[in-house]
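A.B. asks: how does the following fold in three dimensions:
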Amino acid sequence: MAEKRKLAAILVADVVGFSRLASLDEDDTLARFRTVQTDVIIPSVRQHSGRIVKWMGDGALVEFGSVVEAVRCAVEIQDSVKERNADVDDARRMVFRIGVHLGDVIEEEDGDIMGDGVNVAARLEALAAPGAICLSDDAYRFVRSRLEVAVTDLGEAQLKNIAEPMKVYSIEVGAPSRPREVNPTTAKPDEAARPDKPSIAVLPFTNMSGDAEQEYFVDGMVEDIITALSRFDELFVVARNSTFIYKGRAVDVRRVGRELGVRYVLEGSVRKAGERVRITGQLIDAETGAHLWADKYDGRLDDVFALQDEITASVVGILEPTVRKAEIERARRKPAGHIGAYDLYLQALPHLYTIQPDENTIALDLLEQSIALDPNYGPALAHAAWGLVQRVTRAWPPRGADDVAQSVAWARRALAAGGDDAKTVVLGGFALVMLRQDYVVGMEALHRATEINPGSGFVTFIAGCGLMFGDETEAGTTLIERGIALCPKDPNLFVFLATAACGHLFAGEPEAALALAQRSLALNDRTDTIAWVLIAIYDTLGRFDDAKAMARTLLSVAPGVTASHYERVLPMRNPRSRAMVIDALRRAGVPD
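C.D. replies: Okay, here's the model as predicted:
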């Protein structure tokens, strides 16, 4: 058999302090170790379909086709050894460390294996506490939903002779290891457990140019995409060292989805012609093989890093809403008895994003159901707070007795529960700023959200909007326009444009504001927001007839609305900016 490269789960086990034990009683130590070999390790490995590659003095190197079975085997070994030590005095107890990793290995003709997969497992074994099991992030992802074991997150560790830091987990041995309940009619032996949130793998792009130098460019871009997607807390993104094992291989996307435990796979190619390069990408549903999105990007290689950044931003900007749309459809198809807080939250989103009063009511009903199921679910709390901001700051009827107080309460709970979820943080801060309730906490949250995930068009826009209305006009407008660049096809682009127009108006640039406002009006002429923005712009430019015509449009869109109402609810922190709008409304004929 010629040497071959493959993906395998690697277990490395070693006795703690074997030399010390041997120095106390060599014959007894060797005899007890051989007993553990024959009575514990060999039967357990066999039971879990593993292969003992070799014995290494007082340790073992074992290969498995399934990381779930490798971890079950490790837990079983540690439990058995612990039982055997119950009647042995402390000085003579034989205790093992075990490391488990899923990675790329090379199998030689004699059956031995080597490579990074083996090296990482060995380093994890060395990190493990006596009697414990250390798992790499790649191994843990496959077992966390399959085994009921107590796990401690040890954070990132710099393993010896391994280039990149790796997240490490430790299993607390002693609790029983039970398989997760799965449907026997649908479970597949090679299928990894999928996390609850949407999961995606970015495969290495295919170099079709015949130019080996382009490998560095393409691999760098794929790594950038993985890094950028990893900032979206609502996405589970497979690490580079798991996806790059498919480099140079023809793959079945559905099989990749099963092996990596992901719902979505992004793949692509690069083709170079002279000084120009074309990148194509496509997002595929790994369960059905259906194409959800495809596009191409052309550019010059004059500045490789700028081109990488441009393509990464474009791809990430479209992937987030595409995956969100697919997840919403998935939630809609779920049977009523299986709907949870996450599904209700997803179902609410398309109603909330329409920014229409009746749809807003439907969204808030769904979000309140989600919050009832999980009172600390940050995304539902944050979006519910945003839903009430939509109502309060527009000419819409109120939902409850005190929508401002309810929105603020939800926003504070969202910020307390949100952690590092950029959307939760940005919407919590947005509500506090737009309702003029807590500028200190709100503005800090807006800034923090853009630091957590600068690649999200939604986060960028919402943060920019809050900052602009919070009187950081220049910084806010810059972020709003970046949000527009990241989300050029967003269905709410008319809102982005109208808000950008406000920013330019408040900055003393009414001509630039007018161009943006007219683009917004062309996309949606039935919203009161763009009407009052245009009235203020026309008034500033001295186009009073146009302002009066737009006031009539406003009153047809929002019958009975008054200038006094807007004076109470508009979110401008700067009193001069608010007065500019309110005075313009009154001059244009909006009743007081």
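
A.B. asks: CA atoms for contacts and neighbours, from now on please.
C.D. replies: Noted.

A.B. asks: which strands or helices does the longest helix seen in the chain pack on?
C.D. replies: Ordering each helix of the chain by length in residues (DSSP state H) puts helix 304-332 first. If you count contacts as 3 or more CA pairs under 8 Å, 6 or more residues apart in numbering; DSSP states H and E, helix 304-332 packs onto helix 214-230, strand 291-300, helix 341-353, helix 473-486.

A.B. asks: switch to 6 Å and redo it
C.D. replies: With contacts taken as 3 or more CA pairs under 6 Å, 6 or more residues apart in numbering; DSSP states H and E, helix 304-332 sits against helix 341-353.

A.B. asks: quick revisit: now the longest helix of the chain: buried residues?
C.D. replies: By neighbour count with 16 or more other CA atoms under 10 Å, helix 304-332 contains the buried residues 307-308, 311-321, 323-325, 327-328, 331.

A.B. asks: also this sequence, please, to line up against the first:
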Amino acid sequence: MQTDIRHRLLAILAADAAGYSRSMARDAMGTLAALDEARQVFRTQVALMGGRVVDTAGDSVLAVFDTAVGAVRAAVATQDELASRSSQPPAQLRLQFRIGIHVGDVIEKPDGTVYGDGVNIASRLQALAEPGGLVVSHAVEELSSEQAHANFEDIGPQQVKNIAKPVGAFRLVPVATPNSTAPVAPVAAAPAMVLPHASRRWHWVIASIVVACVIGGATATWRWQSLRHATPPVNIDEEVINRRALAVLAFSDRRGKTAGSTLADDMADAIGAQLERTGVRVIERGATMQQDPAAPEFERIGREQAVRFVLGGRVVRDGSTVRVAANLTEIATGAVYRLHEAEFKSDEEAVRSAYGRDVASALKARYYEIEGVRARLPGRDKDPVDAIVLAWRDLDRGNTQEDLERARQRFEFAAEVDPNSVDASIGLGVTHLVAFYNYFSKSPRDELDITEKVLKRALELGPANAQNLSAWAELLFLRQRPDEAFWVWQRSLEISPDDQASHLRMAIALVRQGRFADAQQHMTRASGLQPHQTRAKQWLIQCRAEAAFAQQRDEEAYEILRNWTAEFPNNGRPYLMLAAIDALHGRKAAAAANMARHRQLQPLSNIAYVVLTHPSTDPGFLAQRERLVEGLRMAGLPEGSK
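C.D. replies: Sure thing, here's the model as predicted:
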């Protein structure tokens, strides 16, 4: 008798394509392609809501969730996305799905398949739904209608096949939308987003992320969760934006004006547009048109436009060469900071260049420096915005448990002051991720569970925040869901194409999936962005070392790792791979020394923990991971608990 069969109470989602047979008769290949696309939508939305797809037999989809709220939200997001896509294929190939959801007892086998009346009832409810619609049982309606912001209509008890008692059924009430024929549940309003260079095709993608990431049903345990609906005394995220607000002036270009050149204005406009895309509040140049770029009245600009900084610059012409330099002036102190200088062969080359991106990257680094100095001034320790600034600096060091503990306490303090702060919540989530990766957790699997809860809270607060999406992608990858992780990373980079952390974390994941050429593209992009945190610099080094080792270029990896330890001697991670490479190549004394240094800095690491921090579904990388593990065993790393 099997002893590993479990009885569980789960939310079951059953879906079936309407008119599938007719579509197959018209165009079998086209219908199969549409079905594959729809299944991918189901997989993505189910995963984002913490569920798992159990079966996709025929034209059906069966998924299970720990919460009814998660199942309903996944169903609503899926129908919404499928409806948005329905205008793309020919009308005869559009697949609409009926969905039914029930909460009930199921039998779960070791392979993950589920059986029982709970599954049967969900399937029968699915048959009651309209194409593109959703029908749920009474239990689901009671558990989810309020938290999922869904309106249900009671359609009365339903006698369904092979179920003795009638099942109370509720139909999702459709919400009329101009371009949709599918019923869509109303959701809580999200802040308006501006995606300047995103195509219209991605509008529905971002909308689906917004719906999918509102995870109200997750059980939150941190102490500031109960304050989430209270009006905070400080709006941290708004204060951060206000502190970084600036006015952009036209660049000084006296010789250009006499020749009719508009380069000074064009460069200022390009920089302003780039900064707005990164979330900086920029005062349009029209508000400072009367200012002389060569002698601006900074105090007047600050007073009239409520900004603390002014960004300006100059264009210098030397024959056929054009030099452009941008600088930042802090109004209160009069301090001037050089941001970026570049040389071009012509006005046209300057306008077509990535100069605006380079200035935005330099500005981010400069703000990091200025805010760090201010946050350390006496009396600033009780300011929640300054607490976040200092927390990110603690996290940037992140080489000791003390660093991470200070970061965690500061992020939690800020979250207590403003429970709705995206900056505070994502910082807390990233702190847990760094603790996991740095082998600072006595129970790494529990650390991942805590991280997931914190990041779900962050996603609820900022579903279209690039940092949130990137961190969530990281968690999905750690959960062995690489396809979904890369999909979310791509959405993160759609929102913020120049986010260095997203490029680097995605590059490391691509290496671990054996996709070295793709990883190199992201490493190259990240290298072109000015780093302002040592953490990002170390990620880039780590990615290069792992890529070399995974391709069996051990000596190249060894040299990269040695340089890493020379620059950052108190980070224990490079010593780990150094010890393994030494052991694999018979250098016993060096292996022992490097392992001793690693264990001194990261005493909680072990073989099982290392495997957990190097997830992959790629056979090639898994073989190289086993080679790493073999070297670590030879170097004396303990096994640990699986």
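
A.B. asks: what's the TM between chain one and chain two?
C.D. replies: Overlay of the two chains. TM-score (TM-score structural alignment, normalised by the length of the first structure): 0.59; 402 aligned residues with a CA RMSD of 3.7 Å.

A.B. asks: ok so, going back, once aligned to the second structure, how far is the longest helix of the first structure on average?
C.D. replies: Here helix 304-332 of the first structure, set against the second structure after superposition, deviates by a mean of 3.2 Å using mean CA distance after the TM-score superposition for the first structure.

A.B. asks: and that helix, how far from the chain's centre?
C.D. replies: 11 Å (CA atoms, centre = their mean, to the nearest Å).

A.B. asks: which residues touch residue 492 of the second structure?
C.D. replies: Shown in contact with residue 492 of the second structure (CA atoms under 6 Å, 6 or more residues apart in numbering): 466, 469-470.

A.B. asks: residue in the first structure matching it?
C.D. replies: Under the alignment (TM-score structural alignment), residue 492 of the second structure maps onto residue 449 of the first structure.

A.B. asks: a helix runs through that match, doesn't it?
C.D. replies: Yes - according to DSSP: H, G, I helix; E, B strand; the rest coil, residue 449 of the first structure belongs to a helix.

A.B. asks: and the helices in the stretch 51-200 of the first structure?
C.D. replies: Remark: helices assigned in the stretch 51-200 of the first structure by DSSP state H, counting those that start in this stretch are 67-84, 116-127, 137-143.

A.B. asks: what's the matching range in the second structure for the longest one?
C.D. replies: Think helix 67-84 of the first structure. Against the second structure, helix 67-84 of the first structure falls on no residues (TM-score structural alignment).

A.B. asks: the second one too?
C.D. replies: Aligned by TM-score structural alignment, helix 116-127 of the first structure falls on no residue of the second structure.

A.B. asks: who touches that helix?
C.D. replies: Residues from elsewhere that reach helix 116-127 of the first structure, judged by CA under 6 Å, 6+ apart: 12, 97-101, 103-105, 134.

A.B. asks: for those residues, which one is nearest residue 248 of the first structure?
C.D. replies: Ranked by distance to residue 248 of the first structure (CA to CA), the contacts of helix 116-127 of the first structure are led by residue 104 at 13.8 Å.

A.B. asks: give me the number of residues near that closest one?
C.D. replies: When counting by other CA atoms under 10 Å, one arrives at 22 neighbours for residue 104 of the first structure.

A.B. asks: in contact with it: list those residues for me.
C.D. replies: Residue 104 of the first structure neighbours (CA under 6 Å, 6+ apart): 6-7, 117.

A.B. asks: just put those residues in CSV and tack on neighbour count and distance to residue 408 of the first structure.
C.D. replies: Output for these, formatted as CSV (neighbours: other CA atoms under 10 Å; distance: CA to CA, whole Å):
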residue, neighbour count, distance to residue 408 of the first structure
6, 15, 54
7, 18, 50
117, 23, 50
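
A.B. asks: closest one to residue 369 of the first structure out of the residues you listed, please.
C.D. replies: residue 7 (43.3 Å).

A.B. asks: residue contacts, the closest one?
C.D. replies: Contact analysis of residue 7 of the first structure by CA under 6 Å, 6+ apart lists 103-104.

A.B. asks: likewise residue 574 of the second structure?
C.D. replies: residue 561.

A.B. asks: which element is it on?
C.D. replies: Using DSSP states H and E, residue 574 of the second structure sits within helix 573-584.

A.B. asks: and after that helix, which helix or strand comes next?
C.D. replies: Counting by DSSP H and E, what follows helix 573-584 of the second structure is helix 588-601.

A.B. asks: mean offset of that next one relative to the first structure (after superposition)
C.D. replies: In the superposition against the first structure, helix 588-601 of the second structure averages 4.2 Å from its aligned positions (mean CA distance after the TM-score superposition for the first structure).

A.B. asks: and the contacts of that helix?
C.D. replies: By CA under 6 Å, 6+ apart, the residues outside helix 588-601 of the second structure that reach it are 572, 575-576, 579, 582-583, 635.

A.B. asks: now that helix and helix 573-584, what's the angle there?
C.D. replies: Interaxial angle of helix 588-601 of the second structure relative to helix 573-584 (axes from the mean of the first three to the mean of the last three CA atoms, to 10 degrees): 150 degrees.
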